[in-house]
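Q: only geometry, no sequence info:
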């Protein structure tokens, strides 16, 4: 029986004996694929597996859209994978369990977050603030670097605008006095 990342990291034994059947098993994602096309093919296979058992038409159509995006990358692999780093994934904002509603579910695996005794749900820093199981979205982000729902590029660092100094009585025009 596969354990979730929380159970592994904290050496917790699953007492419910509930297996998360729809979460992608990506254990071989980075160890068995020799190149970008191979990595995208493994991810595409997992998405196709989930689509074949989709609990709703909406989930199936969403997964088919992801499969289609991956197909173009397999046919014309990029020279460089534009994904995010493990450090980036580790720093994603976690959603506390108390903020999750019973009907909230992962768009990828379609499992209710609260069906997991230790849900590891992240909110992406995209405009929509989309939420996913980290297990489901982590490999997509590592390979594509975009939000699976809105496709916003998450590899670009946030750009901060420096406000213009409108002070006409600037006693320090050279900026020497901090």
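A: Looks like it arrived, so ask away. If you're wondering where the values come from, they're calculated on a predicted model, not measured in any experiment. Numbers count the residues shown, from 1 in each chain.
Q: going forward, measure contacts and count neighbours with C-alpha atoms only.
A: Noted.
Q: what sits up against the longest helix along the chain?
A: Ordering each helix of the chain by length in residues (DSSP state H) puts helix 57-75 first. Under the contact criterion CA atoms under 8 Å, 6 or more residues apart in numbering, helix 57-75 has outside partners 36-38, 40-41, 43-44, 47-48, 50-52, 54, 107-108, 110, 148.
Q: host element of residue 40?
A: Element membership of residue 40 [criterion: DSSP states H and E] is helix 36-52.
Q: picking that back up, select only the buried ones of the contacts of helix 57-75 in PyMOL?
A: The command below creates a PyMOL selection of those among the contacts of helix 57-75 that count as buried (16 or more other CA atoms under 10 Å):
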select buried, resi 36+37+38+40+41+43+44+47+48+50+51+54+107+108+110+148
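Q: residues contacting the nearest residue to residue 112 once chain neighbours are set aside?
A: Sequence neighbours aside, residue 105 is the residue nearest to residue 112 in space, at 4.0 Å (criterion: CA to CA, 6 or more residues apart in numbering). Applying CA under 8 Å, 6+ apart to residue 105 gives the contacts 111, 112, 113, 132.
Q: next up, a second structure to put side by side with the first:
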């Protein structure tokens, strides 16, 4: 069976050695199509029944899809600099598989508006040694890097393509596990004394 490079006619092209050393990102189209079924962030679609919850098997499949994708990235990483990436991916895969085995009733990830508002890191401020903690690829290997920094620390920089699926499931930073999205407190119940007055007051 031929490899990826042969099937896509990449053999002998410039930059091939560099590309083959990098971990390839897996296709997440199945993950995102499953996410559309179970997204509870309120932005994707309005449900007819406001009390409806996602089916547990769909939620389990969502977590399992991302765990498999991260495991594939972990298998592609090699070399001493990838050890930290492998450790991080191993812990993320473990957490995702726990959620797949015992799926929550709702997905508590961040809405798309949160991802849109993350601070972008300009290419000129990236150093050659800076790399994504998830995929392990140096940011500057990409001609047009789309790097975001999480609000928990100015050092927590990720490729948006890598951090987006994690944040759609978990509102925490993968590195320090700090909660990134503060939930708004529910409004207080209406006070019954404000509206109607009793006939006994004269």
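A: Perfect, thanks for sending it. Owing to the predicted nature of the structure, the values given are computational and were not obtained by experimental measurement.
Q: can you give me the buried ones in the next helix or strand after the longest helix of the first structure?
A: Where DSSP H and E defines the elements, the next helix or strand beyond helix 57-75 of the first structure is helix 86-90. Of the residues in helix 86-90 of the first structure, those buried under the neighbour-count criterion (16+ other CA under 10 Å) are residue 89.
Q: what's the matching range in the second structure for helix 86-90 of the first structure?
A: Aligning helix 86-90 of the first structure against the second structure (TM-score structural alignment) gives residues 112-116.
Q: post-alignment, that stretch versus the first structure, mean distance?
A: Mean deviation of stretch 112-116 of the second structure from its aligned counterpart in the first structure after superposition (mean CA distance after the TM-score superposition for the first structure): 1.0 Å.
Q: ok so, going back, helix 36-52 and the longest helix of the first structure, what's the angle between them?
A: Our comparison of helix 57-75 of the first structure with helix 36-52, counting by axes from the mean of the first three to the mean of the last three CA atoms, to 10 degrees, yields an angle of 160 degrees.
Q: tell me which residue is most central in the first structure.
A: In the first structure, the C-alpha nearest the mean C-alpha coordinate belongs to residue 137, at 3.0 Å (CA atoms, centre = their mean).
Q: the counterpart of that one in the second structure: which element?
A: Under the alignment (TM-score structural alignment), residue 137 of the first structure pairs with residue 163 of the second structure. Using DSSP H and E, residue 163 of the second structure falls within helix 160-169.
Q: could you list the buried residues of that helix?
A: Those buried within helix 160-169 of the second structure under the rule 16+ other CA under 10 Å are 160, 162, 163, 164, 165, 166, 167, 168, 169.
Q: ok, now which ones touch the residue in the first structure that residue 140 of the second structure lines up against?
A: Taking TM-score structural alignment as the criterion, the aligned counterpart of residue 140 of the second structure in the first structure is residue 114. Shown in contact with residue 114 of the first structure (CA under 8 Å, 6+ apart): 97, 100, 101, 102, 104.
Q: so residue 114 of the first structure versus residue 129 of the first structure, what's the distance?
A: From residue 114 of the first structure across to residue 129 of the first structure, the span is 19 Å (CA to CA, to the nearest Å).
Q: repeat that for residue 91 of the first structure.
A: The gap separating residue 91 of the first structure from residue 129 of the first structure is 15 Å, by CA to CA.
Q: and if you look at residue 144 of the first structure?
A: Counting by CA to CA, the separation of residue 144 of the first structure from residue 129 of the first structure is 17 Å.
Q: cool, and residue 120 of the first structure?
A: The gap separating residue 120 of the first structure from residue 129 of the first structure is 16 Å, by CA to CA.
Q: give me the more crowded residue out of these two.
A: When residue 120 of the first structure and residue 129 are compared for neighbours, residue 120 comes out ahead with 18 against 12, by other CA atoms under 10 Å.
Q: so what's the more buried one up against?
A: By CA under 8 Å, 6+ apart, the contact list for residue 120 of the first structure reads 5, 6, 94, 95, 133, 134, 135.
Q: from residue 87 of the first structure, how far off is the equivalent of residue 89 of the second structure over in the first structure?
A: In the first structure, the residue paired with residue 89 of the second structure according to TM-score structural alignment is residue 63. With the distance defined as CA to CA, residue 63 of the first structure ends up 26 Å from residue 87 of the first structure.
Q: same check on residue 145 of the first structure?
A: Looking at residue 145 of the first structure against residue 87 of the first structure, where the rule is CA to CA, the gap reads 13 Å.
Q: now do residue 130 of the first structure
A: Counting by CA to CA, the gap between residue 130 of the first structure and residue 87 of the first structure amounts to 19 Å.
Q: map residue 73 of the second structure across to the first structure for me.
A: By TM-score structural alignment, residue 73 of the second structure lines up with residue 50 in the first structure.
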